[in-house]
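Novice: sharing a sequence plus its predicted fold:
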Amino acid sequence: MSERSPSPPALERFFTYRLNTLAKLNDMATHALYTAELGLGLSEARTLSSIGSFPQLTVNQLAFEANLDKGQASRAAQSLVDKGLVQKVASPLDGRSVFLALTPKGKTLWRKVMVLVEQRNDELTRCLSDEEYDQLLDMFARMLAQAKAGQQTGRT
């Protein structure tokens, strides 16, 4: 009788795989929604929503908050500057650094983006009860805290 080595678990069993798949499917649906409703690409809409939600962002901070690489964040921010939706404000502490801020026109569009963000959130979580939704948010908060702590100590 020969011994078989155990077969590896199916990739679909892993939380991280499912999380990445969900994120990808959400990105595709969200991109289509932003393009159809606002004429913005996913990077631009993420950039706009982040700048409006987190005060005094630098491009590096924007990249993290918008889940973009630095180059994407820089290009999206510049595109929004060119459209008159975002302005660059010099840092009072460091003349080489700039913060990104919404213009009045950008604030108006930001509110529309946030309505769509809420709509997508509701569509994705519709299958959960209120209690399950609260539990999910709690679990994600704990996982995010753990991931951030791992980043700070060099462990991921």
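Specialist: Arrived safely. Since the structure is predicted, the reported quantities are computational estimates derived from the model, not experimental observations. Numbers count the residues shown, from 1 in each chain.

Novice: please make it C-alpha for all contacts and neighbour counts, starting now.
Specialist: Will do.

Novice: and for the spatially closest residue to P104 that is not a sequence neighbour, the neighbour number?
Specialist: The shortest distance from P104 to any non-neighbouring residue, by CA to CA, 6 or more residues apart in numbering, is to L85 (7.5 Å). When counting by other CA atoms under 10 Å, one arrives at 21 neighbours for L85.

Novice: repeat for R46
Specialist: 27.

Novice: leaving out chain neighbours, which residue sits closest to it?
Specialist: Closest residue to R46 apart from its sequence neighbours, by CA to CA, 6+ apart: A66 at 5.3 Å.

Novice: with S43 instead?
Specialist: A76 (6.0 Å).

Novice: for that neighbour, what are its contacts?
Specialist: 43-44, 47 (CA atoms under 8 Å, 6 or more residues apart in numbering).

Novice: give me the element it is part of.
Specialist: helix 70-82 (DSSP states H and E).

Novice: dropping in the other structure now:
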Amino acid sequence: MSGTETRLTDFLPYRMAITSNAVSGLIAGEYRSEFGLKIPEWRIMAVLGEVGPLTQRDLVHATLMDKVAVNRACKVLEEKGFLQRSPNEEDGRSHHLELTVTGQELHAAIWPQAVEMYEKIFSSITTREQDKLRSILDKLLKAARALESDGK
């Protein structure tokens, strides 16, 4: 079968996207109903909870969400009191975004639930398969980012 004859169900980017959406949707169900967060908002909180303050540009890079989605999610989180902005001393045109104490507490409440759902889903594959999947995903992301850099 040539590349032009590939069926959608055999097209790996499509399969990865629907699998990712299914997994994210299950995990999101946990924090959407209890905490009123949408997937983009939780992604921002998860990244900031893991690495600390970042600029909006850094968040776009870390989450691979577009600028508009990151901006919108950050505004919602800020309005809810979960995120705060502070001046970026290195670049006066941008701000550092970080979780407030309330945001940190919410992150600490949601994270165990997200991990529990992750463990339920990923228990369907062995630890070795999980490690292999991580390795493959790392390679694909690296290749995509390299191609993206080449195109700029």
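Specialist: Received the coordinates, thanks. What you see is a predicted model, and the numbers here were worked out from it, not measured in a lab.

Novice: mean deviation, the helix holding A76 of structure 1 versus structure 2?
Specialist: For helix 70-82 of structure 1, the mean deviation from structure 2 after alignment is 1.4 Å (mean CA distance after the TM-score superposition for structure 1).

Novice: list the buried residues for that helix?
Specialist: 72-74, 76-78, 80-81 (16 or more other CA atoms under 10 Å).

Novice: circling back to that earlier point, how close does the residue nearest to S43 of structure 1 get to S97 of structure 1?
Specialist: 18 Å (CA to CA, to the nearest Å).

Novice: what is the equivalent residue in structure 1 for T127 of structure 2?
Specialist: Aligned by TM-score structural alignment, T127 of structure 2 pairs with D130 of structure 1.

Novice: ranges for the helices of structure 1?
Specialist: Secondary structure of structure 1 (DSSP state H): helices at 15-38, 42-53, 59-65, 70-82, 104-125, 130-153.

Novice: need the winner for burial among those helices.
Specialist: helix 42-53 (a mean of 24; mean count of other CA atoms under 10 Å).

Novice: equivalent range in structure 2 for that one?
Specialist: Going by TM-score structural alignment: helix 42-53 of structure 1 matches residues 39-50.

Novice: residues making contact with that stretch?
Specialist: 24-25, 28, 54, 59, 62-63, 65, 69-70, 73-74, 76-77, 97-99, 103-104, 107, 111.

Novice: hang on, the earlier thing: closest one to L93 of structure 1 among the helices of structure 1?
Specialist: helix 59-65 (16.1 Å; CA to CA).

Novice: name the surrounding residues that touch that closest one.
Specialist: Residues outside helix 59-65 of structure 1 that contact it (CA under 8 Å, 6+ apart) are 47, 50-51, 68-70, 72-74, 77, 99-100.

Novice: mean deviation (superposed) between it and structure 2, please.
Specialist: Helix 59-65 of structure 1 sits 2.2 Å off on average (mean CA distance after the TM-score superposition for structure 1).
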